[in-house]
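Asks: predicted model follows, preceded by the sequence.
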Amino acid sequence: MVQLGELAEIVSGSNIVRLSESQQDRKYTTADFEHDFYTMKLANPQNAIIYQQSSSMPHMSAAILSDANKEKVISQIFAIIRIDVSRLNPWYLCYLLNQSQEVAHKCSQCLQGSVIARLSAQLMRQVEFTLPDMAMQKKMGQLYATALYQHYLEVMQANRKLDGVLSVLRDMDERKRR
C-alpha cells in the first residue's frame, strides 16, 4: 500500500471571497471541471489533476486539467494534485479517485465524524491504495480515459440529433400557426 502524499503534492484552492476581480474572471468553474473530466483523454499527462473536494456527483471527482483551463484560479471546492508521473499514471489516479471501491472506502473512513463531507488536502495525502506496475497503470488509465471520451462523444452526437429534431418540430409548429 502507498499513500497518495508519497506520490503527489496536493494543494487546496483559494477562498473565492478573497479573489481579486481579475482572478474572479479567471475562476475555474464546475462546467470547466465537467469538460476536463470527459475530455481528459486529450489532456497533457504532465498537467496537474484537479480534484473536486466535495462532490455532488460521486463518480466525477478527479480529472486532468486541460491546457485551456490549467492557468485558471481554483476555488476552495477543488484541490490541485501534482504527481510524480514516473511512479503514477495520471489517468490511473483519476480512475482510482473516481471509481475505486478501495479508495472510496478509505475516503469515507477519513470523513467519519465530519459535519461537511469535504476531503481536505491533508486527508487526501493519507489515502492509501495498491499501486500496480506502470504498465498496468497505463493500460487501466488509458482504457478509463478512452471510455469517458467515447461516452462524451456519443452524448454530444445524441444532443446534436435532438437539437436537429427539435428545430424541425419548431419549424413545423411555426408553419402550423400561419
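Replies: Perfect, I can see it now.

Asks: contacts and neighbour counts: CA atoms only from here.
Replies: Noted.

Asks: and the strands in this structure?
Replies: Using DSSP state E, the strands of the chain run over residues 2-3, 8-12, 49-52, 62-64, 78-83, 128-129.

Asks: quick one: residues in contact with the longest one.
Replies: What it means is strand 78-83. 7-13, 47-54, 90, 121 (C-alpha atoms under 8 Å, 6 or more residues apart in numbering).

Asks: and if we set it to 7 Å?
Replies: The contact list for strand 78-83, computed with C-alpha atoms under 7 Å, 6 or more residues apart in numbering, reads 7-13, 48-53, 121.

Asks: by neighbours, which of those residues wins?
Replies: residue 51 (29 neighbours; other C-alpha atoms under 10 Å).

Asks: this is the comparison structure:
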Amino acid sequence: MILLGEVADIVSGYNIMRLSEEDQERKYSNADFEHDFYQMKLASPSNDIIYRQSVAAHNMSATIISDENKDKFISQVFSIMKIDREKLNPWYLCYLLNESDIIAKQCNVLLQGSVIARLSAHQLKQMQIPVISMNEQEKLGRLYVTALYQYYLETTRTTMKLQGILSILHDRERK
C-alpha cells in the first residue's frame, strides 16, 4: 500500500461563482463527467484524472478527463489528480476509486462527522492505495474501462431501440 499523495498531485476545483460570464460557459458539468466516465476508454491515458464528489448523491467517482473537456473550469465538487504514470496506471486508479471496498471504507472513515460529504485534496492524498505490478494494473484497468464502455454502448443501443419503437407507436397513434 502507498499513500495516494506519494504518486499524485491533487488540486480541488474552483468556486465557479467567481468566474466571469465568459468562463462560466466553459465550466465542467456533471453531464461532461458522465460522458467522460463511460467513454474513459477513448480518452488519452496521459490526461489527468477528474474525481467527482456529489454531495447530493453521496457518490464519489473518478474518470480520465477527455480531450474535449480538459480545458474546462472545474467546480469545487471536482478534484484533478495528476498521477505518476511510472508507478500507477490511471485506469487502475479509476477502478480503485470507483469500485474498491478498501477505498470505500477509507472514504467512510474520513467522512464520519462531516456536515458536507466532501473529501479535501489533503484527505484524498492520505488514501492508501493497494499497489500491484504495472502489468497487472494495466490488465485490470483495461478490463474495467472496456466493461464500462461496452455498458455504455449497450445502454445507448437499447435506448435508441426504445425511442424508435416509441416513435412508431406515436406515429401510429396520430393516424
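Replies: Received, thanks. These numbers come from a predicted model, not from an experiment.

Asks: can you pull the TM-score for these?
Replies: Here the TM-score for the pair of chains, by TM-score structural alignment, normalised by the length of structure 2, is 0.97; 174 aligned residues with a C-alpha RMSD of 1.0 Å.

Asks: just send the strands of structure 1 back as JSON lines, with distance to residue 142 of structure 1 too.
Replies: Formatted as JSON lines, the strands of structure 1 follow (distance: least, C-alpha to C-alpha, whole Å):
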{"stretch": "strand 2-3", "distance to residue 142 of structure 1": "21"}
{"stretch": "strand 8-12", "distance to residue 142 of structure 1": "20"}
{"stretch": "strand 49-52", "distance to residue 142 of structure 1": "15"}
{"stretch": "strand 62-64", "distance to residue 142 of structure 1": "13"}
{"stretch": "strand 78-83", "distance to residue 142 of structure 1": "17"}
{"stretch": "strand 128-129", "distance to residue 142 of structure 1": "19"}
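
Asks: which one of the ones you listed lies closest to residue 149 of structure 1?
Replies: strand 62-64 (12.0 Å; C-alpha to C-alpha).

Asks: in structure 2, what stretch matches that closest one?
Replies: The aligned range for strand 62-64 of structure 1 in structure 2 is 62-64, by TM-score structural alignment.

Asks: in that stretch, which residues are buried?
Replies: 62-64 (16 or more other C-alpha atoms under 10 Å).

Asks: which among the residues you listed gets closest to residue 130 of structure 2?
Replies: residue 62 (16.5 Å).

Asks: quick one: contacts of stretch 149-164 of structure 1?
Replies: With C-alpha under 7 Å, 6+ apart, stretch 149-164 of structure 1 has contacts from 38-39, 41.

Asks: with distance to residue 116 of structure 1 and neighbour count added, can I get these in JSON lines?
Replies: Putting the contacts of stretch 149-164 of structure 1 into JSON lines (distance: C-alpha to C-alpha, whole Å; neighbours: other C-alpha atoms under 10 Å) gives the following:
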{"residue": "38", "distance to residue 116 of structure 1": "27", "neighbour count": "21"}
{"residue": "39", "distance to residue 116 of structure 1": "29", "neighbour count": "22"}
{"residue": "41", "distance to residue 116 of structure 1": "32", "neighbour count": "23"}
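
Asks: stretch 139-156 of structure 1 vs structure 2, average offset?
Replies: Here stretch 139-156 of structure 1, set against structure 2 after superposition, deviates by a mean of 0.2 Å using mean C-alpha distance after the TM-score superposition for structure 1.
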